[in-house]
Each structure stands twice: as structure tokens, then as C-alpha cells.
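Enquirer: predicted model and sequence below, questions to follow.
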Amino acid sequence: MIGFLLVALGGMAGALSRFGVQKLVPQTVLPVATLTVNLLGSFLLGWIIGQGIQGNLYLFAATGFMGSFTTFSTLNVDVVKLINNKQRRAVAVYLASTYFGGLLSAVAGLFIGRLL
């Protein structure tokens, strides 16, 4: 039962943090706020794993917080909007930034997490 509570509390914190980033990061042609949370989330999740965090802290931080902080569904909606607006170059930049940046962020977080 404690696991469900930890995931729920982490999810609430992650959702509120994501909302804060959406409000703070100015929108441009690219959905920069979504890109920011996805890259930061990739890094942080890599760091959590690199630190070897497990158990209740993992449920709170990785499953709960990171699960609601980052989002794949919003990324896809943003891409569809860019396609509908015929922003082909922005689609390519956004997808490349998200996927390659996300991979690099996760690797960096994993590496730094293992160092600390």
C-alpha cells in the first residue's frame, strides 16, 4: 500500500513541476517547454538509475515523479501540430532534439549518477 502512496505523491510533485516549467519556459515555434521536461527527465532518470536508487525512493522519484514530469503523449501532439502547420524543419529539429538529446541526457545522467 505504501508503494501506491509514494507513486501518487511523486506523480503529484512531477505533474506540478511540469506545470511550472510549462509556465516558465517561453513558447517558440518549437515546443521548448515539452522538450525541456523530456530532456531534463531523461537526465534525471539516468541519474536515478546511475545512483542505484531502489525501493521506496525509486517508486517516488522514478515511477511517480519522472512518470508524470515527462511525457510522450504531449510530444506527439506537439509534432502533429507542427505537421499541421507545415513546419517540416521544426518537426525534424524537435524530433532529433528530443530523441538524440534524450538519449544523451540519459547517458549523461547515468554516468554522473555512477560517479557520485
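Expert: Everything's here; your move.

Enquirer: please count neighbours and contacts with C-alpha atoms only from this point.
Expert: Will do.

Enquirer: scan the chain for its longest helix.
Expert: Taking DSSP state H as the criterion, the chain has its longest helix at helix 88-115.

Enquirer: take this one as well and set it beside the first:
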Amino acid sequence: MGASLFAIALGGALGALSRYGIGQWVMQAWPKAFPLATFAVNLIGCLIIGILYGLWSSRPEFSPMLRQGLFVGFLGAFTTFSTFSLDALRLMENGEGLMALAYILLSVCVCLLATWAGLSLVR
């Protein structure tokens, strides 16, 4: 348990620093109104989680601790959108298309509403 927590913490620190670094670089290189930094991080995170999920699916001998460090730690701090995307994809792969659509729509719409509600509470 202690080694897994260390792997998650280390991955989380590296993911957060990577997100910050990429965000700063994108904002300096392309300062526009469109949130390109967040979009870039989400896109990169989704590509990475797809690659890693594919690797782990075909190579189960890979270390579970490394998986936790990368999936939960690094990608969890880098972007939670990648996990959301993988969850939706897994539902689709399992033939749960309607459930996937509901998950996507509810996640986006309800989370936007929750963000608005939280902001409204403090304004």
C-alpha cells in the first residue's frame, strides 16, 4: 500500500507540473481567447491514456504500481478528462452505447451546472 501511494503521489506531482508547464508554454506561444492550453492538455492526456490502456490490455504483466502511478497519479493530476474519455469509451466497447451517451451528456451538462452553481454561491 505504501509503495502504491508513493507511486500515485510521485505521478501526481509530475502530472501537475507537466500540466502547468504545457499550459504556460501554450499560453505564451498562442495567447488567444480560446482555452487552447486546457484543450491541449486534455488532448495529450486522452492520447496518453489510450496508449497506456492499450498497452496494459495486451501486456497484463506490466506493474500494477506503475499503472496506478501513471493512470491515477500522473494522468489524474494532468487531466481528469482523459479518465472521463476512457470511461465513456469502455462503456461503448462493452455495447453500452446508450449508457455511454447518458454518461457523456450528464457529465458535461451536470458538471457545467455544478460549476455555475458553485460560482453563483460565492458571487
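Expert: Everything's here; your move. Quick caveat: nothing in here was measured; it's all calculated off a predicted structure.

Enquirer: ok so, going back, what helices or strands is the longest helix of the first structure leaning on?
Expert: Under the contact criterion of 3 or more Cα pairs under 8 Å, 6 or more residues apart in numbering; DSSP states H and E, helix 88-115 of the first structure touches helix 32-50, helix 73-84.

Enquirer: quick one, the last one and helix 88-115 angle?
Expert: If I follow you right, that is helix 73-84 of the first structure. 160 degrees (axes from the mean of the first three to the mean of the last three Cα atoms, to 10 degrees).

Enquirer: in helix 73-84 of the first structure, what counts as buried?
Expert: Buried residues in helix 73-84 of the first structure, counting neighbours by 16 or more other Cα atoms under 10 Å, are found at 75, 78-79, 82.

Enquirer: with stretch 40-52 of the first structure instead?
Expert: For stretch 40-52 of the first structure, burial by neighbour count (16+ other Cα under 10 Å) applies to 40-51.

Enquirer: go on, stretch 17-28 of the second structure?
Expert: Neighbour counts over stretch 17-28 of the second structure (16+ other Cα under 10 Å) mark 18-20, 22-23, 26-27 as buried.

Enquirer: rewinding a little: can you tell me which of the buried residues of helix 73-84 of the first structure is nearest residue 11 of the first structure?
Expert: When the buried residues of helix 73-84 of the first structure are compared for distance to residue 11 of the first structure (Cα to Cα), residue 75 comes out closest, at 18.5 Å.

Enquirer: what's the nearest residue to that closest one if we skip its chain neighbours?
Expert: Spatial nearest neighbour of residue 75 of the first structure, excluding adjacent residues (Cα to Cα, 6 or more residues apart in numbering): residue 34 at 6.7 Å.

Enquirer: would you confirm that the one you found contacts residue 22?
Expert: Yes: in this structure residue 34 of the first structure lies within contact range of residue 22 using Cα atoms under 8 Å: 7.4 Å.

Enquirer: the residue nearest to residue 75 of the first structure matches what in the second structure?
Expert: Counting by TM-score structural alignment, residue 34 of the first structure lines up with residue 38 in the second structure.

Enquirer: gap between that match and residue 46 of the second structure?
Expert: Between residue 38 of the second structure and residue 46 of the second structure the computed distance is 12 Å (Cα to Cα, to the nearest Å).

Enquirer: same question for residue 63 of the second structure.
Expert: 21 Å.

Enquirer: now swap in residue 62 of the second structure and tell me
Expert: 20 Å.

Enquirer: ok, residue 3 of the second structure next?
Expert: 26 Å.
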